[in-house]
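Student: Structure, please.
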Amino acid sequence: MAGYRELLRAPGVARIIAAQLTARFPNGMTSLAILLHVEQMTGSYGAAGLVLAAASVGQATSGPVTSRWMGIWGMRRVLTLTTAVCAVALLALALIPMGIAGYMAFGLVAGLSTPPVQSAVRTIYPKLVNARQLTPLFSLDASLQEIIWILAPVVITLVATQAGTVPGLLLIVVFLVAGGAWFILSPEVGRVRIPRSRRAFGKVLGKPVVLLATVIGFLLIGACAAVEAAVVATFGHGGLEAGLVLAVFSVGSLAGGLAFGHIPIGPWAMARRMAIVAVGLVAAIFVVGDVTSAATPWWVSACLVVAGVGIAPALAVMFAMTSASVKFSETAEAYGWIGTGQLIGAALGSAIAGFLIDGVGHAGAYAAAAGFAIVGALVAVVFVRGFPDLRGRDASPIPDTEPVPVIT
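Tutor: Reported below is the predicted structural model:
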């Protein structure tokens, strides 16, 4: 922990981490709030699912685009514009009664205008710390984001059920605007200028490292989404068990990221981390069928702690290897593509788990989660030569260079 204390004492690091976590806090509340609000207004979970799907499609589509815009118009302009549009769309969802088509349209706009805070902050990090501290900083970031997934769903559920879904959506707008303003006005955001990329849009995805990070991120988050569905199916909506078990899952990820953040990243780092996730999820398949109902929460929690230990460290490897393998002008777009892969993985993981729950029971959802993780580990093993060796190497982005005119 001494290393993390030293890291947080670096100028601007603690401030930018706190600001970006606050700005991204709505990410853990919006989907659930939209689902609850539209279901309440229309009386249909099917309609709510369509609106949520529209928002997810918008968010997945916009990630690489708005991230690339930051190199054209600057981070502050893009973040200000997207925050304002997203806030207006959420206000419309909250305050204007409309049909399913209207809710879907505004859900799509809210998704398309989701501020690219994650891409922005991970582009800023290499400019805040020295080469030795960059990998631990990525690990700390991946670990602390678990706070969002632990607290945000609890907060929005309490507000929506006790005060109503409209106050819940309004609370999200408050976090979006206040957290966004804090992040946008941070001095570090103003000091870092992303050069305009000279390559065509999407070309960065052709880099093997970026493609690997996108594919493995898709599989890892697909596994996490399947776990969420599996836990809810196992313990139901009415009690505390599901929320507590998922909180334990996130705590395991937080602990793993903090414990392993200082370990140098070699080519086999991703395979080892994904293997940890796979082992925990495979164990959960057997646990849900072999223990008494009273003991199930404890055994499932134990398995998910093991699986969670690998998640934040795996994300840290993705961020570090991407940073070290692309030009600085391409980092924001690269992180945008990785985020899109993760969103698609979340949607597909939830869908597959849902079908399996209906067909074979909740054990099928754990099997889906384990399947995603196993495939992720196999991809990391088969393509191990595509992972950079960052042991003793600077993980900062490749500098952008231009021809210098020489007078002869």
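Student: drop to CA atoms for contacts and neighbour counts, all remaining ones
Tutor: Noted.
Student: Helices along the stretch 301-408 of the chain, start to end?
Tutor: 311-325, 331-360, 362-382 (DSSP state H, counting those that start in this stretch).
Student: Show me the one of those helices that comes nearest residue 216.
Tutor: helix 362-382 (5.5 Å; Cα to Cα).
Student: Doesn't residue 159 lie inside a helix?
Tutor: Yes: Residue 159: assigned to a helix according to DSSP: H, G, I helix; E, B strand; the rest coil.
Student: Pull the contacting residues for the nearest residue to it once chain neighbours are set aside.
Tutor: In space, and not counting its chain neighbours, residue 159 is closest to residue 168: 5.6 Å by Cα to Cα, 6 or more residues apart in numbering. Contact analysis of residue 168 by Cα atoms under 8 Å, 6 or more residues apart in numbering lists 33, 156, 159, 160.
Student: Residue 168 belongs to a strand, doesn't it?
Tutor: No: remark: residue 168 does not belong to a strand; assigned using three-state DSSP, it is helix.
Student: about what we covered before: nearest to residue 14 among the contacts of residue 168?
Tutor: Of the contacts of residue 168, the one sitting nearest to residue 14 (Cα to Cα) turns out to be residue 156, at 25.8 Å.
Student: now that closest one: how far from residue 112?
Tutor: Separation of residue 156 from residue 112 (Cα to Cα, to the nearest Å) stands at 22 Å.
Student: which SSE is residue 183 in?
Tutor: helix 165-184 (DSSP states H and E).
Student: Just the residues contacting whichever helix or strand comes after that helix, thanks.
Tutor: Sequence-wise, the next helix or strand downstream of helix 165-184 (DSSP H and E) is helix 187-191. With contacts defined as Cα under 8 Å, 6+ apart, helix 187-191 is touched by 12, 16, 75, 76, 124, 183, 184.
Student: ChimeraX command to pick out the buried ones of the residues you listed?
Tutor: Applying 16 or more other Cα atoms under 10 Å to the contacts of helix 187-191, the buried members can be selected in ChimeraX as follows:
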select :16,75,76,124,183,184
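Student: Would you format the contacts of helix 187-191 as a markdown table with distance to residue 68 included?
Tutor: Formatted as a markdown table, the contacts of helix 187-191 follow (distance: Cα to Cα, whole Å):
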| residue | distance to residue 68 |
| --- | --- |
| 12 | 24 |
| 16 | 21 |
| 75 | 10 |
| 76 | 13 |
| 124 | 14 |
| 183 | 18 |
| 184 | 17 |
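Student: Closest to residue 267 out of the contacts of helix 187-191?
Tutor: For the contacts of helix 187-191, the nearest to residue 267 is residue 124 (24.6 Å; Cα to Cα).
Student: one more to put side by side:
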Amino acid sequence: MATPATATRDSRGGYGALLRTPGAWRFLIPGFLARQPIAMLGVGTVLLVEHTTGSYGAAGIVTAATGVSMALLAPQGGKLTDRFGQGAVLVPLVLLHALSVSALVVLALRGAPLWALFAAAVPAGASIPQISPMVRARWSACLGGTDGGGGKAAAAGGAAGGRDCGGSSLMTTAAAFESVTDEFSFVVGPVLATALCTGVHPAAGLIAEAVLILVSGLLFAAQRGTQPKVRTGRAGGRRGGADDGGGRRGSALGVRGVPVLIAVLLGVGTVFGGMQVSVAAVTESAGAPELNGVLYGVFAAGNMSAALAVGTVRWRRGADVRLLIAYPLLVLAALTLAVTAQLAPWLPLLGGLGLVLGLWVAPAVIAGFTLVELLVPAAYRTEAFTWLTGAVALGQASGSMAAGRLADAAGAGAGFLAPLAGTGLALAALVAFRRRLAVGTGDRPSGGGVGHRAPVPVD
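Tutor: The predicted model follows:
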């Protein structure tokens, strides 16, 4: 999931200029590898538990346990990261996650009862390293977003914590790049997990997930030169900041608009979770389980393609307006897919509609993460990013559980109703509280009291 929205004043702007940022490749490569397991965990769990229990409902419940625990505890990890630094939090999380996933695999293969699988899935989900928010925080530090000082951060030789990075105003491009990277992970991860589970062993997907997160996560943590600077003071925001919004202090939840964005991303998560289980169910029902990864990959490819396109456009409308445009279209695409799955469950047609659904996921997600970068004080930004990714995980858990129960009770195609319900409820919340997301030219938050960036036109 990712973030564009501030127009760059770099004459060499674009992906090329972004990737020439000094030090960027040191965290990009291990960061890319370390986020693949998040995309593999859901599919790998579904396929392993369904294989050992014979129930998609049970598989959905266990997968939901990983998502719920991640959604509830990951933001606390983000808060600790803002306070103590990425390396101090990431290393123990990586080790705990590898052990927890290994325990889940052993229990499943030994035919353990559902409650035992559920108990193992909770720490597995709670310990998922939040690589994507960490990478976004590094971009913000590298490009001057951490202290809000832009060029001043670079001139100070890395005062924002990005000692190896050059200052820039390429936040729009970085946000789009991160969206593309996230969505590419959801192309590669499920396909890889499915291929391993169906072609090697039902547990191979989760075993590969544990090994990959262990190695790449430790490599990412070792890149200390690009970590954001740890802040110990409080930061205030201009629009209901972390110290004056809703009576909360010391949390990104106090920023006006963040709870609305959490609801929006929760709905997006039901799309991911519902699609994972529903696609697995319909391909199994059609006698072609090997196409599970392919069809889900088509959906994710649409998501990734849209993210890439969004990042290349110089938008004239703000991120809040773009979100209000993209989300109703996302709901319409979910409605079309759900109805078609009940009436004409033909795999090529469902694959095409899944592609269309994916095309509207990325614009909504990008606009949401953009608003975080615009509204949240820098000292709370990793936590805010983590709340949003946690919301996606919680929605994914809810979507997978609901889709599994619907598929067991009413047929494979019924699972597609879960994404429709989730996005529909989120759209209602978005419309009702849309004013909380309005962005003005003076609404760029300060970086924890260090100073304000010079005004940059949005979109």
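Student: quick one: which two of the contacts of residue 168 of the first structure are the most distant?
Tutor: So, the contacts of residue 168 of the first structure by Cα to Cα: farthest apart are 33 and 159, at 9.5 Å.
Student: Can you report how many residues lie near the spatially closest residue to residue 97 of the first structure that is not a sequence neighbour?
Tutor: For residue 97 of the first structure, ignoring the flanking residues on the chain, the nearest one in space by Cα to Cα, 6+ apart is residue 41 at 7.8 Å. Close neighbours of residue 41 of the first structure, defined as other Cα atoms under 10 Å, add up to 16.
Student: For residue 41 of the first structure, I want the exact helix or strand it lies within.
Tutor: Going by DSSP H and E, residue 41 of the first structure is in helix 30-42.
Student: For that helix, give me the average deviation versus the second structure.
Tutor: Helix 30-42 of the first structure, aligned to the second structure and superposed, deviates on average by 4.5 Å (mean Cα distance after the TM-score superposition for the first structure).
Student: Show me what that helix is packed against.
Tutor: helix 45-73, helix 146-162, helix 165-184 (3 or more Cα pairs under 8 Å, 6 or more residues apart in numbering; DSSP states H and E).
Student: nearest to residue 261 of the first structure, of these?
Tutor: It is, among those and with distance given as Cα to Cα, helix 146-162, at 14.6 Å.
Student: Taking helix 165-184 as reference, get the angle to that closest one.
Tutor: 150 degrees (axes from the mean of the first three to the mean of the last three Cα atoms, to 10 degrees).
Student: Helix 146-162 of the first structure - contacts with which helices or strands?
Tutor: Looks like helix 146-162 of the first structure contacts helix 30-42, helix 165-184, helix 241-260 (3+ Cα pairs under 8 Å, 6+ apart).
Student: 10 Å instead, please
Tutor: Contact partners of helix 146-162 of the first structure among helices and strands, from 3 or more Cα pairs under 10 Å, 6 or more residues apart in numbering; DSSP states H and E: helix 13-24, helix 30-42, helix 165-184, helix 241-260.
Student: and those helices as a markdown table, adding distance to residue 133 of the first structure?
Tutor: Formatted as a markdown table, those follow (distance: least, Cα to Cα, whole Å):
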| stretch | distance to residue 133 of the first structure |
| --- | --- |
| helix 13-24 | 11 |
| helix 30-42 | 33 |
| helix 165-184 | 22 |
| helix 241-260 | 14 |
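Student: Nearest to residue 71 of the first structure, out of those?
Tutor: With Cα to Cα as the criterion, residue 71 of the first structure lies closest to helix 165-184 of those, at 15.3 Å.
Student: average offset between the closest one and the second structure?
Tutor: Counting by mean Cα distance after the TM-score superposition for the first structure, helix 165-184 of the first structure comes out at 2.3 Å.
Student: Which position in the second structure pairs with residue 370 of the first structure?
Tutor: Under the alignment (TM-score structural alignment), residue 370 of the first structure pairs with residue 420 of the second structure.
Student: Just give me the neighbour total for its match.
Tutor: Neighbours around residue 420 of the second structure, by other Cα under 10 Å: 26.
Student: hang on, it packs against residue 270?
Tutor: Yes: between residue 420 of the second structure and residue 270 there is a contact under Cα atoms under 10 Å: 8.3 Å.
Student: Mind listing the shared neighbours of the two?
Tutor: Common contact partners of residue 420 of the second structure and residue 270 (Cα atoms under 10 Å, 6 or more residues apart in numbering): residue 399.
Student: what residues are up against residue 364 of the second structure?
Tutor: 1-3, 264-265, 268, 307, 319-320, 322-330, 370.
Student: Tell me which residue of the first structure lines up with it.
Tutor: By TM-score structural alignment, residue 364 of the second structure lines up with residue 314.
Student: Equivalent analysis for residue 336 of the second structure, please.
Tutor: Per TM-score structural alignment, residue 336 of the second structure is aligned with residue 283.
Student: if you skip the residues just before and after it, what's nearest to that match?
Tutor: Nearest non-adjacent residue to residue 283 of the first structure (Cα to Cα, 6+ apart): residue 303, at 6.1 Å.
Student: count of neighbours near the equivalent of the one you found over in the second structure?
Tutor: By TM-score structural alignment, residue 303 of the first structure lines up with residue 353 in the second structure. Neighbour count of residue 353 of the second structure, defined by other Cα under 10 Å: 21.
Student: Can you give me the neighbour number for residue 57 of the second structure?
Tutor: Neighbours around residue 57 of the second structure, by other Cα under 10 Å: 24.
Student: need the contact list for it.
Tutor: Per Cα under 10 Å, 6+ apart, neighbours of residue 57 of the second structure: 46, 49-50, 63, 277, 400-409.
Student: Same check on residue 419 of the second structure?
Tutor: Contacts of residue 419 of the second structure (Cα under 10 Å, 6+ apart): 267-275, 278, 330-331, 334-335, 337-338, 395-396, 398-400, 402-403.
Student: rerun at 7 Å
Tutor: 270, 271, 274, 334, 399 (Cα atoms under 7 Å, 6 or more residues apart in numbering).
Student: how close does the last one get to residue 167 of the second structure?
Tutor: Which is residue 399 of the second structure. From residue 399 of the second structure to residue 167 of the second structure the distance is 40 Å (Cα to Cα).
Student: What about the contacts of residue 57 of the second structure, which one has the most neighbours?
Tutor: For the contacts of residue 57 of the second structure, neighbours tallied by other Cα under 10 Å; top is residue 400, 37 neighbours.
Student: which residues touch the equivalent of that residue over in the first structure?
Tutor: Counting by TM-score structural alignment, residue 400 of the second structure lines up with residue 350 in the first structure. Contacts of residue 350 of the first structure were listed using Cα under 7 Å, 6+ apart, and they are 225, 226, 229.
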